[in-house]
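Engineer: everything below, folded, please.
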Amino acid sequence: MMPHITVLPQGLQVVAQPGESVVDALRRQGWRSRYKCRRGGCGVCKAQLVNGRVRYLQPVAESVLGTTELAAGRCLPCRAVPVTDVVVDLGAEPLRAVLTSNPVSRTTTHE
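Structural biologist: Now for the predicted structure:
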């Protein structure tokens, strides 16, 4: 079963492929969230993991995402691979459609 990713505050939902990060799942389905390096080195994408579990296929530097932040539910969506269905709060910066014909039929929004 492939995990569902729900993105707050928009309520957008996408499905992650096996081994796919949150950012990559969003990009594959026509959405862009805040990120810069996509390697977990800058911390620009840092978000709140509201629910669910993620894992990191590669180590994340303590200087970018420390144990205190991890314990508080912070994650790096550019590297975070969902293990279960997850809810991620990206904060005030909205998702942007990167395709002119965004595949809305493959996503579900929740009010």
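Engineer: drop to CA atoms for contacts and neighbour counts, all remaining ones
Structural biologist: Noted.
Engineer: ranges for the strands of the chain?
Structural biologist: Remark: strands assigned in the chain by DSSP state E are 4-8, 12-15, 31-32, 47-51, 54-56, 74-75, 80-82, 86-89, 96-97, 108-109.
Engineer: closest to residue 62 out of those?
Structural biologist: Comparison of those against residue 62 by C-alpha to C-alpha identifies strand 74-75 as nearest, at 12.0 Å.
Engineer: who does that closest one touch, helix- and strand-wise?
Structural biologist: In terms of contacts (3 or more C-alpha pairs under 8 Å, 6 or more residues apart in numbering; DSSP states H and E), strand 74-75 is packed against strand 47-51.
Engineer: hmm, who's touching the strand it packs on?
Structural biologist: Strand 47-51 is touched from outside by 73, 74, 75, 76, 77, 85, 86, 87, 88, 89, 90, 91, with contacts defined as C-alpha atoms under 8 Å, 6 or more residues apart in numbering.
Engineer: could you also give me the structure for this next sequence, so I can compare it with the first?
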Amino acid sequence: MSNVTVHPTGEVVEVRDGETIMAAFYRTGYAMRIGCKRGGCGFCKIDVHEGGFEYERPVSDEVVTPDEASHGVCLPCRAVPTTDMVVEFRENSLRLVNPLMRYMLSNKEVPAKKPQTATRV
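Structural biologist: This is a model prediction of the structure:
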């Protein structure tokens, strides 16, 4: 499992082994600007500041040029982290759409409820 940290907000999402960055963000209550969701359009490009990834399937040089790739551009719809990563989403394309899901996932330990006792009136 790898962690992906969003620059500059510091939000952290756990990515399961073999899971794409996009799938992990959707699973944890986020949405992002997307196009085809299969690596053919390049609409979801993000910038990788730290860390490594592999593509689950090949990506065309026309979608992510060799120059972009050398400067840390990747497609989160196809990218599977190989290490912890720090990424930046372009043009505020990431947004939290399910705060409750995010809250529940960030609080893995749920406090036990106190037993209730009945009182007679």
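Engineer: could I get the TM-score for this pair?
Structural biologist: Scored against TM-score structural alignment, normalised by the length of structure 1, the superposed chains reach a TM-score of 0.87; 107 aligned residues with a C-alpha RMSD of 1.7 Å.
Engineer: related to what we said a few turns ago, take the strands of structure 1 and write them to a markdown table, including distance to residue 40 of structure 1.
Structural biologist: Output for these, formatted as a markdown table (distance: least, C-alpha to C-alpha, whole Å):
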| stretch | distance to residue 40 of structure 1 |
| --- | --- |
| strand 4-8 | 19 |
| strand 12-15 | 21 |
| strand 31-32 | 16 |
| strand 47-51 | 12 |
| strand 54-56 | 10 |
| strand 74-75 | 10 |
| strand 80-82 | 9 |
| strand 86-89 | 16 |
| strand 96-97 | 21 |
| strand 108-109 | 28 |
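Engineer: so what's the residue nearest the centre of structure 1 up against?
Structural biologist: The centre of structure 1 sits closest to residue 22, judged by C-alpha atoms, centre = their mean, with a distance of 3.2 Å. Residues in contact with residue 22 of structure 1 (C-alpha under 8 Å, 6+ apart) are 5, 16, 77, 78, 79, 80, 81, 82.
Engineer: please report the distance of it from residue 42 of structure 1.
Structural biologist: 16 Å (C-alpha to C-alpha, to the nearest Å).
Engineer: could you do residue 88 of structure 1 as well?
Structural biologist: 19 Å.
Engineer: more crowded one of these two?
Structural biologist: Neighbour count, other C-alpha atoms under 10 Å: between residue 88 of structure 1 and residue 42, residue 88 has more, with 22 against 16.
Engineer: the more buried one contacts residue 7, doesn't it?
Structural biologist: Yes: using C-alpha atoms under 8 Å, residue 88 of structure 1 is in contact with residue 7, at 5.1 Å.
Engineer: give the aligned equivalent of residue 73 of structure 1 in structure 2.
Structural biologist: Matched by TM-score structural alignment, residue 73 of structure 1 corresponds to residue 72 in structure 2.
Engineer: and its match, what does it touch?
Structural biologist: 47, 48, 49.
Engineer: ok, those vs residue 64 of structure 2, which is closest?
Structural biologist: Relative to residue 64 of structure 2, and with distances defined as C-alpha to C-alpha, the nearest of the contacts of residue 72 of structure 2 is residue 47, at 11.4 Å.
Engineer: near the closest one, how many other residues are there?
Structural biologist: 19.
Engineer: list the contacts for the residue lying closest to it once chain neighbours are set aside?
Structural biologist: The spatially closest residue to residue 47 of structure 2, leaving aside those adjacent along the chain, is residue 73, at 4.6 Å (C-alpha to C-alpha, 6 or more residues apart in numbering). By C-alpha under 8 Å, 6+ apart, residue 73 of structure 2 lies in contact with 45, 46, 47, 48, 64.
Engineer: no more questions from me, cheers.
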